[in-house]
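# When you get a sec, could you give me coordinates for this:
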Amino acid sequence: MNGLRLALGLLTLIPVPAPDGVDRDAARRAMLLAPLALLPISLAAALAGWGCLLLGLPGLVAGIVTVAVGLLATGALHADGLADTADGLGSRRDPQTSLAIMKRGDVGPMGAVALALVYLAQAAAVPVLLARPWGWLQVALLLAGARVALAVLTRRGQAPARPGGLGALVLGTVPVPSALVAVLVAWLITAATGWLTGHLIGAIVALPLALAAVLWLSRTARRRLGGLTGDVLGAGVELAATVMLIVASIAW
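Got it, this is the predicted structure:
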């Protein structure tokens, strides 16, 4: 419960009691429980989008509402990480300068473009999924399942690019076997949604392709920054969610 409270407190705006303590053991559990912590929010977002379709609103509106509910309920935490990561890596400067750009907090051109492309892609893919039988449930599970990227990014051997902050607290805390189990569970659940919606292949390959993109981002950040940061973790979550939604929406 301590790890779950930490996950809810870090990743959402859901009011929960403060954890008994914030240490690396609690951080490990929080990273592993991130998909569970985000499930209430992803369900609310998917049902809000589905409700828009039932009311006869355009599909893109339903997609925008789904994305907006998720952003509002998480305080746009991962959006901030996505923008900062795009600005830092897109600057093509030395590691210290890139990290300084990411820490400034303002949004540059690369960050603005990344935000626009990622959330437009999500908003466009969501209504395709919502229109299918049990599509609202698939959207919810895909959005929650994308948070397994946190367990992958914080597995043992991943070092922070700078001391302090969220990255230094959680990076390297998740044993590799635990990360693999988390990925397997997330894959089984998200793949099963393809059976419900009648589009099995897309659901099966969605998470593997998403994690491939996340590992590419991790490798790029380690090479360019010397390690990972909390911003890179947020960018990884949004990248995973985008790839999963797009792949699952394809009529395989």
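# From now on I want contacts and neighbour counts done on CA atoms only, so please keep to that.
Noted.
# how far away is residue 242 from residue 126?
Separation of residue 242 from residue 126 (C-alpha to C-alpha, to the nearest Å) stands at 10 Å.
# Between the two, point out the one with more neighbours.
Ranked by neighbour count (other C-alpha atoms under 10 Å), residue 242 and residue 126 place residue 126 first, with 30 against 25.
# quick one: which helix or strand includes the more buried one?
With the criterion set as DSSP states H and E, the secondary-structure element containing residue 126 is helix 109-130.
# any idea which helix or strand comes after that helix?
That would be, after helix 109-130 and using DSSP H and E, helix 135-145.
# doesn't residue 233 make contact with residue 80?
No: using C-alpha atoms under 8 Å, residue 80 is not in contact with residue 233, being 10.7 Å away.
# which residue packs closest to residue 158, ignoring adjacent ones?
In space, and not counting its chain neighbours, residue 158 is closest to residue 172: 5.0 Å by C-alpha to C-alpha, 6 or more residues apart in numbering.
# I'd like the structure of this one too, to check against the first:
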Amino acid sequence: MAERRFGAGIRLAVTTFTVLPVPAGRIDRAAAGVAMAVAPAVGALLGLVLGGVLVGLSVAAAPAPLAGAVVVALGALLTRGLHLDGLADTVDGLGSYRDRAGALEIMKKPDVGPFGVAALVLVLLVQAAALADLAGRSPGAALAAVVVATATGRLAVTWACRRGVPAARPNGLGALVAGTVGRPALAVATAGVALAAVAAVPGRPWQGPAAVLAAVAVAVLLVAHAVRRLGGVTGDVLGAAVEVTTTVAYVGLVLG
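The predicted structure follows:
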């Protein structure tokens, strides 16, 4: 039973965070808990692909801004743009200053408002600029930084789905995954990403873990604000947490 639950959780994590056509297994809260706990590992694998492309473009002498933009675009493609969509919807909803029901209704609409557009532009610009900076670093450091930043973005989801965080709606992705990650899994995931981050900034072994923890702190604040305004998390809030946390991690890794 445990093996089947773990396998189902892995498949759910892959289909949630990437475009890979993995056959769906059972989808219940037990599998969701596994999926949200292993989300950083899926992020790390995605980061390997993105980091490899960045290094390849650098070796091919592509201009750093172009390399950064290509990797950002590839990241959106490999995730179907779902996290970016969640960011835009969440910022539109929270920025509307409507009540809980009104904000959730705005988030359900397919259009993107001015707050959402501004958030998308800023996040994409910052990520592309950070990646352009990493393109000028050693291949090993650049690859490690991209892996760590991408894993940290998914670690935000692990934190957003920890026990005690409610769902904003009775159905949807938020209802499936909210409150499914226990403290042991949360601690292991956080320690694993922070440890991997030691290699992300050569000569400064403290900077990588500090960037991870700072990014997670921002994610926790974002989720807490969503809980206050919306009553809990939704799939859009999780997507917003991924993009915001990834962006903060990149900034922390390229400073100095």
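# just to revisit the earlier point, can you verify the residue nearest to residue 158 of the first structure is assigned to a helix?
No: counting by DSSP: H, G, I helix; E, B strand; the rest coil, residue 172 of the first structure is not part of a helix but coil.
# Now do it against residue 128 of the first structure, distance only.
Using C-alpha to C-alpha, one obtains 37 Å as the distance from residue 172 of the first structure to residue 128 of the first structure.
# Repeat that for residue 41 of the first structure.
Using C-alpha to C-alpha, residue 41 of the first structure is found at 20 Å from residue 128 of the first structure.
# Same check on residue 115 of the first structure?
Separation of residue 115 of the first structure from residue 128 of the first structure (C-alpha to C-alpha) stands at 21 Å.
# Looking at the first structure, name the residue matched to residue 20 of the second structure.
Aligned by TM-score structural alignment, residue 20 of the second structure pairs with residue 14 of the first structure.
# same question, residue 164 of the second structure
Aligned partner of residue 164 of the second structure by TM-score structural alignment: residue 157.
# which SS state does the residue of the first structure most remote from its centre fall under?
Relative to the centre of the first structure, the most outlying C-alpha is that of residue 56, 29.0 Å out, by C-alpha atoms, centre = their mean. What three-state DSSP gives for residue 56 of the first structure is coil.
# Looking at the alignment, what corresponds to it in the second structure?
Residue pairing (TM-score structural alignment): residue 56 of the first structure is matched to residue 61 of the second structure.
# what residue of the first structure matches up with residue 110 of the second structure?
Here residue 110 of the second structure is matched to residue 105 in the first structure, going by TM-score structural alignment.
# Hmm, residue 84 and its match touching each other?
Yes: with contact defined as C-alpha under 8 Å, residue 105 of the first structure counts as touching residue 84 (7.0 Å).
# between residue 41 and residue 128 of the first structure, which one's more packed in?
Shown here are residue 41 of the first structure and residue 128; by other C-alpha under 10 Å, residue 41 has more neighbours (23 against 20).
# what's the spacing between that one and residue 158 of the first structure?
Note on residue 41 of the first structure: its distance to residue 158 of the first structure, by C-alpha to C-alpha, is 28 Å.
# cool, residue 112 of the first structure as well?
Counting by C-alpha to C-alpha - residue 112 of the first structure and residue 158 of the first structure are separated by 28 Å.
# which one of the two has more residues nearby?
A side-by-side neighbour count of residue 112 of the first structure and residue 158, using other C-alpha under 10 Å, places residue 158 first with 20 against 15.
# is it true that the more buried one touches residue 228?
Yes: here residue 158 of the first structure reaches residue 228: they are 7.3 Å apart, a contact under C-alpha under 8 Å.
# mind checking how far stretch 131-141 of the second structure is from the chain centre?
In terms of C-alpha atoms, centre = their mean, to the nearest Å, the centre of stretch 131-141 of the second structure is found 21 Å from the chain centre.
# first vs last residue of that stretch, how far apart are they?
Stretch 131-141 of the second structure has an end-to-end distance of 12 Å (criterion: C-alpha to C-alpha).
# List the buried residues in that stretch.
In terms of neighbour count (16 or more other C-alpha atoms under 10 Å), stretch 131-141 of the second structure has its buried residues at 131-137, 139, 141.
# Likewise for stretch 106-124 of the first structure?
Residues 107-108, 110-111, 114-115, 118-124 are the ones in stretch 106-124 of the first structure that count as buried (16+ other C-alpha under 10 Å).
# Ok, stretch 159-170 of the second structure next?
Within stretch 159-170 of the second structure, the residues scored as buried using 16+ other C-alpha under 10 Å are 159-162, 165-169.
# Quick one: mark the members of those residues that sit in helices.
Using DSSP state H, 159-160 are the members of these that sit in helices.
# Verify the stated contact: the match of residue 164 of the second structure with residue 172.
Yes: look at residue 157 of the first structure against residue 172 with C-alpha under 8 Å: they come within range, at 5.5 Å.
# before we move on, back to that, okay, the buried residues of stretch 131-141 of the second structure in CSV with distance to residue 28 of the second structure next?
Listed next are these as CSV, based on distance: C-alpha to C-alpha, whole Å:
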residue, distance to residue 28 of the second structure
131, 37
132, 40
133, 42
134, 39
135, 41
136, 44
137, 43
139, 41
141, 39
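# Going by distance to residue 191 of the second structure, which of the residues you listed wins?
Closest approach between those and residue 191 of the second structure, by C-alpha to C-alpha: residue 141, at 19.8 Å.
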